[in-house]
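J.: No letters, just coordinates:
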């Protein structure tokens, strides 16, 4: 495995021959660009997607690769029954990339009764990761966001039943949950004597379709202007995820773009908010996530 070192722009994914990746939300945006770079490097990638027909369409040109390979499997991370079915069927995995996400949605609940942004961005991936842990050989990568810095996570009201719902506050909270999950998962793995590692990444300001799914026409128009003026192309926005997935980084590392405010640039290690490093809040979130999903820590050892 390549050792992490950045002396300039990083774009060269090291060889991944014989390694099996699962990338959630791989039919578009960062997930698709991540897959497009892994396959030519020799990886076998499972595109874990809500819409298998769309997945097959984007997988078709990748199947022409003479180096790596792909397969498509249905996974809706906002539906725990789908998460369990996928986990039961997927087989061994070297690297799990928890990428699927939504941004700024109007209030809604999933089929399991959870607020949709928390369910999609955190709870579904929490469950998937824990279900796959006994079959993982290398690492878990969680795609977070610089928006976590504005997050306020109330573990006693994760479904926004007491507070007035605010779409972007809920998004920031779910992204804060991502980093708390990374920290607590790595703590548990280390305490259990596991060699698995957990890393996180964020894409900075990248031009993808996620900003157009909010249902807010004014925000969509503003995002289109912002994408045109400031947004990195999706292939560049995927580089922090690829760096976190393939380079020799310590557990609980966080990768993002190197320029001011981490809006754009090339992959490098970045910081996080004090709240995202709060071990007590991370433990409380873990306990709440276990209770809500019904999926518990699977590796034994100290919890």
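T.: Good, I have the coordinates. These numbers were taken from a predicted model, which means no experiment stands behind them. Residues are numbered from 1 along each chain as shown.
J.: From now on I want contacts and neighbour counts done on CA atoms only, so please keep to that.
T.: Fine.
J.: residue boundaries of the helices in the protein?
T.: For the chain, applying DSSP state H gives helices covering 29-38, 52-62, 80-89, 116-118, 124-132, 167-191, 217-230, 234-237, 239-246, 279-293.
J.: Would you reformat those as JSON lines and include mean neighbour count?
T.: Below are those laid out as JSON lines (neighbours: other CA atoms under 10 Å):
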{"stretch": "helix 29-38", "mean neighbour count": "24"}
{"stretch": "helix 52-62", "mean neighbour count": "16"}
{"stretch": "helix 80-89", "mean neighbour count": "16"}
{"stretch": "helix 116-118", "mean neighbour count": "27"}
{"stretch": "helix 124-132", "mean neighbour count": "23"}
{"stretch": "helix 167-191", "mean neighbour count": "24"}
{"stretch": "helix 217-230", "mean neighbour count": "14"}
{"stretch": "helix 234-237", "mean neighbour count": "24"}
{"stretch": "helix 239-246", "mean neighbour count": "27"}
{"stretch": "helix 279-293", "mean neighbour count": "17"}
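J.: this is the comparison structure:
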């Protein structure tokens, strides 16, 4: 079993990292380490004031830029304004088990934020990315299924956990298809995925949301800290591992512990579904 810790992150001097959702949780914890190890870190956040508060707790070169993944116009503006090369993009931001909500473009909020927003961002930045793309998924992907007949929950009765699982499965399918396309093009860039295990973050934002409060209370006794939950992201972003690797905690049921390469569900390995999801996502975000 690996004994990887934040101390094993090598010097990142001279490299630029973009981390979405870096104002809190594992995104903030990972960004802090990247900056401490010498990287220039762009905190891509929906709320710049909260981003500035996070940046103030970090040492090194840190910049805050606004990015709302639930609004494709914001994604395009962010990509247009970020003209410099990016060494590593960390697709970390996410939302979990909200009531049925629509993005600015009419997508179900979890699918629109967790997958489509990051899909669009990655493809817009890809010509300037030099090393790798890391996308944060979840063990919840194992319960996911891609329903191409109703991706945005317009006909089905809305089930927040099922919608979350679909979005996290989409993250892994996107990573695999991105890696295949990069390899086919002869690109040196690689695509990776990671999951934090059971991490005590504010992802669910439980205020006023009964289901989120229930899930948070169930998870809290077993959850690890933001710093521990960020380790798989740090591992995927900085270690010498193959493209399409998936990093997660090495402990019991991948809930906690030092990171290692972990497996994924059969649905997450379906290349035909991955190709179709890519094509549908490209059409939805064009």
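T.: Now that the structure is in, tell me what you want to look at. Small disclaimer: the values here were computed from a predicted structure and weren't measured.
J.: Fetch the TM-score of the aligned pair.
T.: Scored against TM-score structural alignment, normalised by the length of the second structure, the superposed chains reach a TM-score of 0.96; 284 aligned residues with a CA RMSD of 1.3 Å.
J.: For residue 152 of the first structure, find the nearest of the helices of the first structure.
T.: helix 167-191 (5.4 Å; CA to CA).
J.: Please state the offset of the lengthiest strand in the first structure from the chain centre?
T.: Looking across the first structure with DSSP state E, the single longest strand is strand 136-143. Remark: strand 136-143 of the first structure is offset 10 Å from the chain centroid, using CA atoms, centre = their mean, to the nearest Å.
J.: Which neighbouring elements make contact with it?
T.: strand 93-98, helix 167-191, strand 197-201, helix 239-246 (3 or more CA pairs under 8 Å, 6 or more residues apart in numbering; DSSP states H and E).
J.: equivalent range in the second structure for the first one?
T.: Mapped onto the second structure using TM-score structural alignment, strand 93-98 of the first structure spans residues 86-91.
J.: who touches that stretch?
T.: 15-20, 118, 122, 125, 128-136, 237 (CA atoms under 8 Å, 6 or more residues apart in numbering).
J.: From residue 97 of the second structure, how far out is the residue of the second structure most remote from its centre?
T.: Distance from the C-alpha centroid of the second structure peaks at residue 155, with 27.2 Å (CA atoms, centre = their mean). To residue 97 of the second structure, residue 155 of the second structure is 18 Å away according to CA to CA, to the nearest Å.
J.: repeat for residue 148 of the second structure
T.: 20 Å.
J.: Contacts only, for the nearest residue to residue 120 of the second structure once chain neighbours are set aside.
T.: Spatial nearest neighbour of residue 120 of the second structure, excluding adjacent residues (CA to CA, 6 or more residues apart in numbering): residue 285 at 6.3 Å. Neighbouring residues of residue 285 of the second structure by CA under 8 Å, 6+ apart: 72, 116, 120.
J.: so which of those residues persist in the first structure?
T.: Mapped onto the first structure and checked by both residues aligned by TM-score structural alignment, their matches' CA atoms under 8 Å, those keep the contacts 72, 116, 120.
J.: What lines up with residue 21 of the second structure in the first structure?
T.: By TM-score structural alignment, residue 21 of the second structure lines up with residue 25.
J.: Residue 46 of the first structure versus that match, what's the distance?
T.: According to CA to CA, residue 25 of the first structure and residue 46 of the first structure sit 10 Å apart.
J.: repeat for residue 240 of the first structure
T.: 19 Å.
J.: same thing with residue 292 of the first structure?
T.: With distances taken as CA to CA, residue 292 of the first structure is found 27 Å from residue 46 of the first structure.
J.: and residue 209 of the first structure, how many neighbours does it have?
T.: Close neighbours of residue 209 of the first structure, defined as other CA atoms under 10 Å, add up to 16.
J.: Tell me which residue of the second structure matches up with it.
T.: Under the alignment (TM-score structural alignment), residue 209 of the first structure maps onto residue 202 of the second structure.
J.: Excluding residues flanking it in the chain, which one is nearest its match?
T.: residue 25 is the one closest to residue 202 of the second structure (CA to CA, 6+ apart), at 6.4 Å.
J.: what about stretch 76-89 of the second structure, how long is it end to end?
T.: 15 Å.
J.: How about stretch 44-51 of the second structure?
T.: Terminal residues of stretch 44-51 of the second structure are spaced 8 Å apart (CA to CA).
J.: so it matches what in the first structure?
T.: Residue span in the first structure matched to stretch 44-51 of the second structure, by TM-score structural alignment: 48-55.
J.: now do stretch 155-167 of the second structure
T.: Mapped onto the first structure using TM-score structural alignment, stretch 155-167 of the second structure spans residues 162-174.
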